[in-house]
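**Q** Sequence below, structure please.
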Amino acid sequence: MKEHTLEECVRQTLERYFKDLEGETTSGVWEMVLSAVERPMLEVVLGRAQGNQSRAAEILGINRNTLRKKLDHYQIKA
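**A** Alright, predicted model coming up:
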């Protein structure tokens, strides 16, 4: 079984998204993709850190205050 990188999965999903549009115009792809990736990433990492925001921020490589803002933005309970 071939392993897929996250990058390959994102690329394939975007290609399929644009194909499914069948020529229709779209906008806001940047925000759509960031939201679609950022929310589950935060949820999974926070789970891995057993709800410890300091540890989750460390895993993500971001400041704890930045993590808190993102959790608030997505209404994710720590």
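**Q** drop to CA atoms for contacts and neighbour counts, all remaining ones
**A** Noted.
**Q** The longest helix anywhere in the chain: which residues count as buried?
**A** Of all segments of type helix in the chain, defined using DSSP state H, the longest is helix 29-48. When burial is assessed from 16 or more other CA atoms under 10 Å, helix 29-48 yields the following buried residues: 39, 42-43, 45-46.
**Q** One more sequence to fold, the one below, so I can look at both together:
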Amino acid sequence: MKKCIQKELKKYFNNFDEKGIEPNNVHNLLHQELDKIMIKYILKKTCNNQSKTAKILGISRNTLKTKLNKI
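**A** I've put the predicted structure just below:
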């Protein structure tokens, strides 16, 4: 997983380098995208069982619901 993330970050930053643009808010952006991907994937694996998904993620069901509303 680490190598995959590093590869994608490199591509992301290379795009900015080519355009001469300074990226900002990368941590927040990455965190939001990872949340979406993880939640959707785990929901699919648990047949949309929010309780199981929350347990796998190590968060409360209410926190999961809040995150789902943002997706």
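**Q** Could I get the TM-score for this pair?
**A** Between these two chains, after superposing, the TM-score reads 0.86 (TM-score structural alignment, normalised by the length of the second structure); 69 aligned residues with a CA RMSD of 1.1 Å.
**Q** returning to that earlier point: now the helix or strand that comes right after the longest helix of the first structure, how far from the centre of its chain.
**A** Beyond helix 29-48 of the first structure on the C-terminal side, the first helix or strand identified by DSSP states H and E is helix 53-60. For helix 53-60 of the first structure, the distance from its own C-alpha centre to the chain's C-alpha centre is 15 Å (CA atoms, centre = their mean, to the nearest Å).
**Q** before we move on, what about stretch 61-78 of the first structure?
**A** 13 Å.
**Q** same question, stretch 7-23 of the first structure
**A** Once both centres are worked out by CA atoms, centre = their mean, stretch 7-23 of the first structure turns out to sit 16 Å from its chain's centre.
**Q** Can you give me the buried ones in stretch 51-64 of the second structure?
**A** In stretch 51-64 of the second structure, the ones that count as buried by 16+ other CA under 10 Å are 51-54, 61, 64.
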